[in-house]
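K.L.:
Next one to model:
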Amino acid sequence: MCIVAIIASKSLTQVFADEVEIIQSPGSTHIQKHKPKIFSYDGMLASFIKAGFNNAKVDTAIGQYPTESFGTIFGQFNTHYDFTEIISNESVNVLKIGLGVSAGGLFIDSTLRDGASFNGSGLSGGSGLNNNYFGGWNGYLGNLNDDGYPYKHNRNFVVQNAYVDLQTKYFNFKGGRYESSMDYHSGYTQGVNLDVHFGYGDKARNPDNEIKIWWFSSFGRAFAYSEWFLDFYAVKFANIDGKLVNLGIHAAGVDIKYGGLVDSNNYKKGSSLLVRPFLYFYAGLYEAPGLKLVYENQFGNGFGLKTTLQGFFLHIHPANQLNADKGAGKSRYNEYIDEYSGNLNFILQAFFHNHNARVGIYKNFGSGNAHFGTYGNPMGFDFWTASVYDIGASISDVINRNAITGYFSGGGSYNLKYGTLTWDILARLTRSPRSDEESVALYISHAFKNNIALGLKLEWFRDTTKAGYNPGATLPKTENLTVARTDDRSHAFITFDYKF
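P.N.:
So this is what the prediction gives:
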């Protein structure tokens, strides 16, 4: 007589895991491991609400614009196909295929009733301006707005995952559509990551010792989240003989890792160093060589320090056939574009048990973020919190020409009876030729044990746009200010997430 027990997956995100069959018979007991099932899935249902506290009507004559409000409904479903153990090769660590879709829409849009009536724009009615966050699509190459009504092309469905992930002892490859892990490319990418890696030195004492030579190419970017939802589009594109083409954003670099962190009595212990020289480029538009340094030291008693220093030089090509309207000497984000510029990002973080504190400085030398950095800048905080009417979809002047930002944050997390409570507070001061910004934000979230999470952010935000600049820079029929004006950009974020 046999007694069979099946031990199932411990994770809801790994629905089908390894099955273990325990067979007991007279005089013997043995365990036989079955091959895991290939298929697994996960997904989420979510909602995001931004509530702006400034409800003034649009008045282009004095540069007056409200702080927008919007609300979304979002869903995502991902499937995973794991062939790792089927091929049974010691050199192959991972072989997976991922397919996933997302859908959603706006159920609140304050820009539909903001008092403006610009013909041929979102302000003429239709879907308003908040589809800059959710659903807006002007074509893969950004050319559908030629008909004067780009907002009628909204997309509320996207295939965000369609990739192959191969990780081996000597090299890794990931290609297709997948969520990006690159410093300077956030969201989902349509492209490829490739690297060759090998260990060196005393791996017993320094388990992280590794050199990785990597390449990254992206031919599109998308968002599939409850706050941001945009189908794949070309971040940059070129005009060659009157035809728009996407030449792709490319990067190459080397990661040199030394040291390693290990667990010691439930605390991390040890030190690690990352040195990453890199080069990003878009043919005919820019080159951005740079360097990233990260040093972390954990003392084994719940205390630790982590320092990040990174920066790049940026060369923007003068206007030419490829980018006649984007080159050096032109304007972007309501500012002049320098041919040569740079950027520096410094973060110092301290850990003490389940708390942390962080200080940071972010500095542009010239127009360092004119065409690089804004679509994935690892500065350590959310800089898309201003106004949808301004220089971009709520982008702050943190990224503008000659801007300098200092900030401090601190927070912690607590394991409670019904889940995990997390909080964080961030204070920021930004100074730039275009505007001065001050903000203080409080973040609170609670992840319940039933996979439901609730979040709240309250941010006080004051934005002073200076004379000679336009607080409605992306909108038609607007003018630069003759005197400076200060606007309240304070707002709240409310989030709901259910993962399965």
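K.L.:
CA atoms for contacts and neighbours, from now on please.
P.N.:
Will do.
K.L.:
Tell me who's in contact with Ala484.
P.N.:
Listed by C-alpha atoms under 8 Å, 6 or more residues apart in numbering, the contact set of Ala484 reads 464-467.
K.L.:
Looking at these, which one is closest to Gln349?
P.N.:
Thr464 (29.6 Å; C-alpha to C-alpha).
K.L.:
Neighbours of that closest one, how many?
P.N.:
17 (other C-alpha atoms under 10 Å).
K.L.:
Go ahead and confirm it touches Ser439.
P.N.:
No - taking C-alpha atoms under 8 Å as the definition, Thr464 is not a contact partner of Ser439, at 11.8 Å.
K.L.:
What residues sit buried inside stretch 135-147?
P.N.:
Judged by neighbour count using 16 or more other C-alpha atoms under 10 Å, the buried positions of stretch 135-147 are 135-142, 144-145.
K.L.:
ok, these vs His355, which is closest?
P.N.:
Taking these together and measuring to His355 by C-alpha to C-alpha, the closest member is Gly135, at 37.0 Å.
K.L.:
so the closest one touches Ser226, yeah?
P.N.:
No - taking C-alpha under 8 Å as the contact criterion, Gly135 and Ser226 are not neighbours in contact, 11.0 Å apart.
K.L.:
Identify the contacts common to the two.
P.N.:
Applying C-alpha under 8 Å, 6+ apart, one finds that Gly135 and Ser226 are jointly contacted by Gly104.
K.L.:
Before we compare anything, build this one as well:
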Amino acid sequence: MKRFLIGTCCFVGLSAFGVEYKLGGSAETFGKFGFNNGAYNQAAQKNPTDSYASLFGAMELDVKAQNGLSAALGGAINALVYDSTFSQGGESLGNGYIGAWFGYKGDKAMEAKQYILHNAFVGYEGEYFGFKAGRYESSGLDWFGAWNQGGELYIKNDLFKLWGFYSDSRAMAYSNWFWDYTRFSVAGKGVYAGGLDLGSDSVKLSLYAYGSQDRFVAPGVKFAWNEALGEQLSNEFVAIGLFPINEENPKGMSGGAALAGVDTLFGDKLEKYTQTLFIREQVNFYKHFAGIMLYKNWGNANAWIGSYGDPFNGFDIWIGSAYDKGASLSDMIGRNAMTSIGYVGGDYGDFAWQILGRHTQSPRSNEDSLALTLNQRLYKELSMRVKIEYFNDMTKAGYSVDGKASPLARNQRNDRSHIMTWLIQRF
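P.N.:
Just a heads-up that it's a prediction; the model follows:
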């Protein structure tokens, strides 16, 4: 009781000096259900679409001061409640989505972790300077997403912003993906980035570079243009060029071995000089929007960058099957792949919708999909999201679907159509 009273007095006292506290979190359910739910058969080269469902919960304490200082502490828990791979192939693959951990350096056998201390940082945000250090959810980066263990800082004025970023390791603490902090995505190494942003919120030019020791260096340039064309009409345009220079024989792999010239995703040759081009054009009108996106790789540009962080603005590229090479990863980030996307939607406050169509063509496979996404606020902080997607994946002769069987003698079509559902209660 005495400790409780002392703690209460401290909270009240600090609040009097402009310190605000917020205790909150969420409880969520997620489910993905594949329509092609037959049995996996490696010998017969049958690769169905898996299904799984999970229960997720998170609790966080956020502290903010009037002088710009902030801190947070939070944990999350997630558990599988359904995994179709038990009956489809006799081996549980659902932990590849929920609970997978490959050790800090990403070089260990997978083990399941259902709890993550995902949020623990201190930071400062001011008019000319800011920083954040610890564990926090990254934002505003073109080529890095999810939760970061590391730090970032910036110096800016009205004309420019100079920024730096470092990731010691990365985690995913969400209802559909749940991985503890690991360096798996860059095979045991950290990631760094830095850049210079010039201009305003309306017109901005960014020059930056990402990199990882013994893995890659990727200079990039970005141009963004946002303009109001009328009271209920606006335009958003983004163009990004990324130029990864890959180490052809990366060092420092588990056991001291190199990758022998292949990447960690689809097994393609790891070329040294590669490029990625991304273009997005979106028009907003009244409560609606419509846009197009183009994504093109020359060479194996996304071997190390582009798979665990991309500029697609909310579009999910992990939508295939656990039985496929890359474990659900779309081939749109594959070698020499080209993807065109068109979408239209509306947002009315409590209800939003979107229809998105995509065509991907690459040496390994062609993909065609059409997805309808619906978001509905049910009551106060309770909301629901549903995505129904038709997805046809054709893997070409000479490639293996799952990476285990021998290469295909002829093209093989696989139905990756699915439905995903989210039920979210925030508090």
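K.L.:
Quick TM-score on the pair, please.
P.N.:
Superposed pair, TM-score by TM-score structural alignment, normalised by the length of the second structure: 0.92. Supporting alignment: 412 aligned residues with a C-alpha RMSD of 2.1 Å.
K.L.:
quick one on the thing from earlier: of the contacts of Ala484 of the first structure, which is the nearest to Phe216 of the first structure?
P.N.:
For these, the nearest to Phe216 of the first structure is Thr465 (37.4 Å; C-alpha to C-alpha).
K.L.:
That closest one matches what in the second structure?
P.N.:
For Thr465 of the first structure, the aligned position in the second structure is Thr395, judged by TM-score structural alignment.
K.L.:
Please apply the same query to His315 of the first structure.
P.N.:
Aligned partner of His315 of the first structure by TM-score structural alignment: Ile245.
K.L.:
Which strand or helix spans the alignment partner in the first structure of Ile279 of the second structure?
P.N.:
In the first structure, the residue equivalent to Ile279 of the second structure is Phe346, according to TM-score structural alignment. Element membership of Phe346 of the first structure [criterion: DSSP states H and E] is strand 340-352.
K.L.:
what's the closest non-adjacent residue to the residue nearest to the spatial centre of the first structure?
P.N.:
With distances taken as C-alpha atoms, centre = their mean, the first structure has Ser186 as the residue nearest its mean C-alpha position (3.6 Å). Of all residues not flanking Ser186 of the first structure in the chain, Gly376 sits nearest, at 4.5 Å (C-alpha to C-alpha, 6 or more residues apart in numbering).
K.L.:
Can you give me the distance of the counterpart of that neighbour in the second structure to Arg364 of the second structure?
P.N.:
When the second structure is aligned by TM-score structural alignment, the residue opposite Gly376 of the first structure is Gly309. From Gly309 of the second structure across to Arg364 of the second structure, the span is 22 Å (C-alpha to C-alpha, to the nearest Å).
K.L.:
who's more crowded, those two?
P.N.:
Arg364 (21 against 14).
K.L.:
Please name the residues that touch that one.
P.N.:
Arg364 of the second structure neighbours (C-alpha under 8 Å, 6+ apart): 331, 334, 395-396, 399.
K.L.:
What of Arg489 of the first structure?
P.N.:
Contacts of Arg489 of the first structure by C-alpha under 8 Å, 6+ apart are 52-54, 67, 386-387, 460-463.
K.L.:
Now flag whichever of these is closest to Leu45 of the first structure.
P.N.:
So of the contacts of Arg489 of the first structure, ranked by how close each gets to Leu45 of the first structure (C-alpha to C-alpha), first place is Gly52, at 23.7 Å.
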